[in-house]
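pasting the sequence and the predicted model now:
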Amino acid sequence: METKEIRRAAVVTGGGRGIGRAVCVRLAKEGCDVCINFAGNAAAAEETAKLCREAGGEGIRVMTVKADISREEEADRLIAEAVEAFGRVDILVNNAGITRDNIMLRMSAEDFDQVIGTNLRGTFLCCKAVTRTMMRQKYGRIINLSSIVGIHGNAGQENYAASKAGVIGLTKSIAKELASRNITANAVAPGYIATDMTANLPEKEKEAILAGIPAKRIGTPEDVAEAVAFLASEKAGYINGQVLGVDGGM
């Protein structure tokens, strides 16, 4: 008797641009239904949705949901709307992130709190919101976006580095807690990736970063998306609690 193949459904936070967009399109290409979360730029999210439909072909269901994932009620609503639309959520990619860079002496407590709120608290809230659904399914893949900065630190980014280091600790703890339910949790730590977030860096700083990359090239959002897609696949079922660097050898 043939077993009916399950179409996987994914939620990607911060899916409107950059790495999030590349992840959405890559998962759509794998045949997943995709829920694209965005905080403010509806036009960018709709462009991602268009690209997902083109990549996934007929039958792929794609939706966009505006939600501030640093707020518990909105993180809960994001997951609830995805479950209502797709009937399930198999993959959660916590990609949403912000920066408020400054040297520590000039960094305000508000800037610190905002970055922690989105990057770390938001990741926790979305993981918590999706856990019950994944436990009922006895299946789930959680992929949290950390950063090389969360491993090595970076001057002028105490808030961002702290948030991304926290994501690693959170991921490893979730992995231990949910492994028996056939749910994995892994982190991806990108290095220097060509996105809107890095485009505004001074040229001298870009040159210095490039000099420190053994691969001698800047990464692309698609490089990161390939790593996420693998960890989100059924083939990665025995990989859990790991941090996969996508950094060209940095």
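Now that the structure is in, tell me what you want to look at. Residues are numbered from 1 along each chain as shown.

alpha carbons only for contacts and neighbour counts from here, please
Fine.

which stretches in this structure count as strands?
Assignment of strands within the chain using DSSP state E yields the ranges 9-12, 33-38, 62-66, 91-94, 140-145, 183-190, 243-246.

what would these look like in a markdown table with mean neighbour count?
Output for those, formatted as a markdown table (neighbours: other C-alpha atoms under 10 Å):
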| stretch | mean neighbour count |
| --- | --- |
| strand 9-12 | 27 |
| strand 33-38 | 28 |
| strand 62-66 | 21 |
| strand 91-94 | 28 |
| strand 140-145 | 28 |
| strand 183-190 | 27 |
| strand 243-246 | 20 |
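
a markdown table for those strands, including distance to Phe112?
Output for the strands of the chain, formatted as a markdown table (distance: least, C-alpha to C-alpha, whole Å):
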| stretch | distance to Phe112 |
| --- | --- |
| strand 9-12 | 24 |
| strand 33-38 | 21 |
| strand 62-66 | 24 |
| strand 91-94 | 19 |
| strand 140-145 | 19 |
| strand 183-190 | 21 |
| strand 243-246 | 24 |
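
so which of those is nearest Glu81?
strand 62-66 (8.0 Å; C-alpha to C-alpha).

outside of the closest one, which residues touch it?
33-40, 42, 45-46, 49, 52-53, 78, 81 (C-alpha atoms under 8 Å, 6 or more residues apart in numbering).

quick one: that strand to strand 33-38, angle?
Put simply, strand 62-66 runs at 20 degrees to strand 33-38, going by axes from the mean of the first three to the mean of the last three C-alpha atoms, to 10 degrees.

got another, please set it beside the one above:
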Amino acid sequence: MSKKVVLVTGGGRGIGREICMAFASENTHIALTYTRDAQSAEQVKQTLTARHISCSVHPLNVQNFSLCQSVVDAVEREYGTINVLVNNAGITLSKQFVNCDETENEAVLSTNLQGVMNMTLATVPSLKKSTKNAELGRIVNISSNTSLCGNAGQVAYSVTKAGVNGFTRVCARTLAQYDIVVNAVAPGYIDTDMTHDLPESTYSHVLKVSAMKRTGRVEDVSAIVQLLCDDHCQYMTGQVIHIDGGKFC
């Protein structure tokens, strides 16, 4: 049986790192990208290599389509056609909209939404080739609970994640003819470096409105991503799965 090739953007830290670790228990080659933290990305590679899992690390700014295409080409040369794409790379901005400048909003929009579109467009030709071997191609986009609730002080972030949801549904309809399924997971407040930067008031609000009265773990997200890519999960596409402990906005 040939190994699955899994490409995870933003795979060096937080949720992305845990997604890489989840797939490492399978028969996989893993390629991950990072933007700034090369050391963390290399640590993920070292951990996987110690488990005898082949892993490659690629610096990438997902805002640039040509760079996305270059990474896809490099992964194909090393491992073959890509079976799974996880669009995880993203940044946040905790600031009232009226106080944001154009540059700050542009960075969030270009990374979180255009970046997902760039990586998907670059990877689809490879996914289409993999489906010729009677396998489903998989795309999982990492969205956010803010796409539904719209957190105050996170306008650009919430807008991009709502866009990711819409993009997921359109791609699911468009790519089904090629046996490529597309879904999104929308985490709530997950304990990562990114959420550590949020105000204490946001954390208190989460505990107040969450049915489970606690934050989530990165493993809660990676488990669902892995499920969506399982060979037995073949009839779910175009869905946005909220992983938020019952956070009702």
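Alright, I've got the coordinates. Model, not experiment: these values are computed from the prediction.

just checking, what's the longest helix in structure 2?
Determined from DSSP state H, the single longest helix within structure 2 is helix 155-175.

in structure 1, what stretch matches it?
Here helix 155-175 of structure 2 aligns to structure 1 at residues 158-178, judged by TM-score structural alignment.

quick check: that stretch compared with structure 2, mean distance?
Using mean C-alpha distance after the TM-score superposition for structure 1, stretch 158-178 of structure 1 ends up 0.5 Å from its aligned counterpart in structure 2, as a mean over the superposed pairs.

Ala161 of structure 1: how many residues sit nearby?
Neighbours of Ala161 of structure 1 under the rule other C-alpha atoms under 10 Å: 24.

hmm, Gly153 and it touching each other?
Yes - with contact defined as C-alpha atoms under 8 Å, Ala161 of structure 1 counts as touching Gly153 (5.5 Å).

before we move on, the earlier item: so which of the strands of structure 1 comes closest to Ile213 of structure 1?
strand 243-246 (11.2 Å).

what does the closest one correspond to over in structure 2?
Here strand 243-246 of structure 1 aligns to structure 2 at residues 240-243, judged by TM-score structural alignment.

which residues are contacting the matching stretch?
For stretch 240-243 of structure 2, using C-alpha under 8 Å, 6+ apart, the contacting residues are Ser144, Asn145, Asn165, Asn183, Ala184, Val185, Ala186, Pro187, Gly188, Asp220, Val221.

stretch 74-89 of structure 1 too?
Here stretch 74-89 of structure 1 makes contact (C-alpha under 8 Å, 6+ apart) with 8-11, 33, 35, 37, 61, 65-69, 122, 125-126, 129-130, 133-134, 137, 140.

just stretch 14-28 of structure 2 next, same as before
By C-alpha under 8 Å, 6+ apart, the list of residues contacting stretch 14-28 of structure 2 reads 3-6, 8-11, 30, 32, 44, 48, 53-54, 88-89, 192-194, 218-219, 221-223, 225-226.

picking up where we left off before, can you pull the buried residues of the longest helix of structure 2?
By 16 or more other C-alpha atoms under 10 Å, the buried positions in helix 155-175 of structure 2 come out as 155-165, 167-169, 171-172, 175.

kindly report the same for stretch 60-67 of structure 2.
Using 16+ other C-alpha under 10 Å as the test for burial, stretch 60-67 of structure 2 gives Leu60, Asn61, Val62, Gln63, Phe65, Leu67.

which members of the residues you listed are the farthest-apart pair?
Taking C-alpha to C-alpha as the measure, the buried residues of stretch 60-67 of structure 2 span a maximum distance of 10.0 Å, between Leu60 and Phe65.

hmm, who's touching stretch 226-236 of structure 1?
Under C-alpha under 8 Å, 6+ apart, the answer for stretch 226-236 of structure 1 is 23, 26-27, 91, 93, 141-143, 186, 188, 239, 244, 246.
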